[in-house]
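> Dropping a prediction and its sequence here:
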Amino acid sequence: MKFDRSKTFPYPVLRPYSDDYVDGEFQATTEFAIDETSISVKCSYQTSSIELLRLVELGHAKFASIISCRETYFRRTFLSDNESLITELPFDAVRGEVLTESYIVATRDIKGYSSPDINPEFGQKRFNFAAGQILAQDDTTVVYIDRELFQPVSVVLELVSNESLPAGDWRVDLDQNHIQIQVHPSMKESIDNSRSSAQCKSVLMNSIYFGAVVHAIQALKDEDTESDLRWVRVFERQIHNSGLSIAADDSYVIAQRLMKSPLNLLNTYFFTRVENA
């Protein structure tokens, strides 16, 4: 059942935007990772309700996630006795928009449930639940599944030659499917010859690549891009999947997340080595 904040239940359900419980939260997160043959899924659940958690520990309820994809007609329910669940899906099971709905559900009939956090407006202190009824529900989450969305953003960065540029200058072109970073031909040759070096890669990721990504994100903020370009699609969906907002978060903060905290590369290959020298 897709989350609907306007829906009401005849019994208390712990969920966002509802006052069934005057205190308490239920939150779930779902992480997807793609490899060559499958999609791994990790669901994590947290609740501050001691009473609901106790039902799970007693085996009277379970955490549940329903993963569905309209494009592939995939829909499957996963149940867990623990606050985390790890499973795998076939590689072609989902693509495009994927929804995750998370719950705590009764797995058997429950008699006389009570919690001090239930809103007294229900007019009773104890409740009975039938097996299968929802006890807690989190907001539906949406991610976009595509192989390119789980690759480094560098897959849409392209280093190209521009003979009109001085050797030390560089420019960014956002009007192509790839973000083109233009440098003088001699500079491009030097960079190409150094690509196999992890140290050189760490410098690139923290210099012209980082600058290009920040510039591209700022263009998205300013709505100064063509929406059908490949790099735009990749950036927008990776930003969404990361739980960030183009409008609300700073460009440099988004860039760090998309590039997997590139400063750590400098720490690994330069700063730490200097300290140990």
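Here it is on my side, so go on.
> hey, let's count contacts and neighbours off CA atoms from now on
Noted.
> measure stretch 122-133 end to end?
17 Å (CA to CA, to the nearest Å).
> List the buried residues in that stretch.
Phe129, Gln133 (16 or more other CA atoms under 10 Å).
> Could you do stretch 137-146 as well?
Gln137, Asp138, Asp139, Thr140, Thr141, Val142, Val143, Tyr144, Ile145.
> Return the residues in contact with the last one.
Under the criterion of CA atoms under 8 Å, 6 or more residues apart in numbering, the neighbours of Ile145 are Val94, Arg95, Gly96, Glu97, Val98.
> where do the helices sit along the chain?
In the chain, helices defined by DSSP state H lie at 50-57, 185-194, 198-205, 208-221, 230-241, 251-258, 263-266, 272-276, listed in chain order.
> Arrange those helices in JSON lines, one row each, with distance to Ala131 as further columns.
What follows is these, written out as JSON lines (distance: least, CA to CA, whole Å):
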{"stretch": "helix 50-57", "distance to Ala131": "12"}
{"stretch": "helix 185-194", "distance to Ala131": "62"}
{"stretch": "helix 198-205", "distance to Ala131": "53"}
{"stretch": "helix 208-221", "distance to Ala131": "48"}
{"stretch": "helix 230-241", "distance to Ala131": "34"}
{"stretch": "helix 251-258", "distance to Ala131": "42"}
{"stretch": "helix 263-266", "distance to Ala131": "49"}
{"stretch": "helix 272-276", "distance to Ala131": "56"}
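> Rebuild these as CSV, extending it with distance to Ser6 and mean neighbour count.
Below are the helices of the chain laid out as CSV (distance: least, CA to CA, whole Å; neighbours: other CA atoms under 10 Å):
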stretch, distance to Ser6, mean neighbour count
helix 50-57, 23, 17
helix 185-194, 57, 14
helix 198-205, 46, 17
helix 208-221, 32, 20
helix 230-241, 25, 19
helix 251-258, 33, 18
helix 263-266, 45, 16
helix 272-276, 54, 9
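> Second structure follows, compare the two:
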Amino acid sequence: MKVTNRSYPFPVLRDQSDDYYSTHFIASVTNMSEDENFIYINFDFSLNNNELKELIHEKKCFYGIHLECPKTHFRKVFKTYSEKYEIKISKELLRLNVEINTFIIAAETIKDYYSDFFNFDYEGSAFDIDKGSRLAVGNLINIDIEENDEHQDASPIFIYRKSAKLNPDPIEIITNAETVIIELSPQNFKLLNNIKNNQSSFIECSIGLPIIVQLLEKFKNDSITDQNSRWTKAISAKLASLNITFEDDEPDLVNIANKIMGDALSRGLLSMKEVIFSVDNEDEGVV
């Protein structure tokens, strides 16, 4: 996400703006490391504005880090009140170029905001700042993630993401990315997060299985637009390991999808049986 040089109804500390003088906000990546599963990115924030520092100290503002990987469509905002911060991200979510924007963001409504570093045009002025507003915009940081083919086969086929649309559908499938993006409405995304740790098998059966069928339809019709994406490689490798081809005119895509997912259907049904049995036992007072 490239931040445009937009106009604000109040002074914002940023490059190419004269809203402030003799003060700066600079973010830098001081170190990157990795282990078998995760990438670690260390940040250092340099801020010499006393008023903004005090607001962050009082937790009325925070440092915001917007990280986005165009290749995988992964994006997330991290927040911290510390001048030094480490992000831990799964390797499978980042590939090639990663864009990082940094901000200072209001954590609550701020009344009568004033800084001694305001430009002379704002001398004597104070501003009411809404929660979520940007008070400072840092420099754009681009980092490159080295490809590691060793982990390609372990790449996830799906990534679940909360839709940012105004009136989203309950579910939307995006296949023109490195992994298949499953965008859920905010309500459904919240429900998914509530059950994902205990009901992963049910999720695979009820959501993942139909989507794999849809993806296999693309393979059968030879309508894959990017043969080099992670999800196409992962499914192709699985099909090859199972000795499955689409030579038949009417292949049983549901059965093939279930095999690819390691019999997700049986595991999903067993998971629901355990939930129902558990509820029945609670109703009967069984401990």
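Thanks, I have it. Because the structure is a prediction, the values reported are computed rather than measured.
> I'd say Ser49 of the first structure and Gly24 touch.
Yes - using CA atoms under 8 Å as the test, Ser49 of the first structure is close enough to Gly24 to be in contact (5.6 Å).
> the more surrounded of those two?
When Ser49 of the first structure and Gly24 are compared for neighbours, Ser49 comes out ahead with 18 against 15, by other CA atoms under 10 Å.
> With Cys43 of the first structure as the reference, measure out to the more buried one.
For Ser49 of the first structure relative to Cys43 of the first structure (CA to CA), the value is 19 Å.
> What of Ile179 of the first structure?
Taken as CA to CA, the span from Ile179 of the first structure to Cys43 of the first structure is 34 Å.
> Mind checking which of these two has more residues around it?
A count of neighbours by other CA under 10 Å puts Ile179 above the other of Ile179 of the first structure and Cys43, at 25 against 21.
> what sits against the spatially closest residue to the more buried one that is not a sequence neighbour?
Nearest residue to Ile179 of the first structure, sequence neighbours excluded (CA to CA, 6 or more residues apart in numbering): Leu157, at 4.8 Å. Contact analysis of Leu157 of the first structure by CA under 8 Å, 6+ apart lists His178, Ile179, Gln180, Ile181, Tyr209.
> Over in the second structure, tell me which residue corresponds to Leu157 of the first structure.
Under the alignment (TM-score structural alignment), Leu157 of the first structure maps onto nothing in the second structure.
> how about the strands in the second structure?
25-34, 38-47, 61-69, 74-80, 84-90, 96-106, 110-113, 127-129, 134-137, 141-145, 158-162, 171-174, 180-184 (DSSP state E).
> quick one: which of those strands is nearest Ser266 of the second structure?
Proximity to Ser266 of the second structure (CA to CA) singles out strand 158-162 among the strands of the second structure, at 20.0 Å.
> So what touches that closest one?
Here strand 158-162 of the second structure has contacts from Thr179, Val180, Ile181, Ile182, Glu183, Leu184, Ser185, Pro186, Phe189, Trp231, using CA under 8 Å, 6+ apart.
> For the buried ones among these, write the corresponding ChimeraX selection.
The ChimeraX command for the buried members of these (criterion: 16+ other CA under 10 Å) is given here:
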select :179,180,181,182,183,184,185,186,189,231
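> Taking the contacts of strand 158-162 of the second structure together, which two end up most distant?
Farthest pair in the contacts of strand 158-162 of the second structure, by CA to CA: Pro186 and Trp231, 24.7 Å.
> Quick check: closest non-adjacent residue to Val160 of the first structure.
Counting by CA to CA, 6+ apart, the residue nearest Val160 of the first structure is Gln182, at 5.0 Å.
> oh, I was asking about Pro11 of the second structure
Closest to Pro11 of the second structure by CA to CA, 6+ apart is Asp19, at 5.1 Å.
> contacting residues for the one you found?
Contacts of Asp19 of the second structure (CA under 8 Å, 6+ apart): Pro11, Val12, Leu13, Phe118, Asn119.
> possible to save those residues as CSV with distance to Phe38 of the second structure?
Listed next are the contacts of Asp19 of the second structure as CSV, based on distance: CA to CA, whole Å:
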residue, distance to Phe38 of the second structure
Pro11, 38
Val12, 35
Leu13, 33
Phe118, 42
Asn119, 44
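> Can you say which of those are buried?
Pro11, Val12, Leu13, Phe118.
> Contacts only, for the nearest residue to the last one once chain neighbours are set aside.
Spelled out, it's Phe118 of the second structure. Computed as CA to CA, 6+ apart, the closest residue to Phe118 of the second structure that is not its neighbour in sequence is Tyr20, at 4.6 Å. With contact set as CA under 8 Å, 6+ apart, Tyr20 of the second structure has these partners: Pro11, Val12, Leu13, Phe117, Phe118, Asn119.
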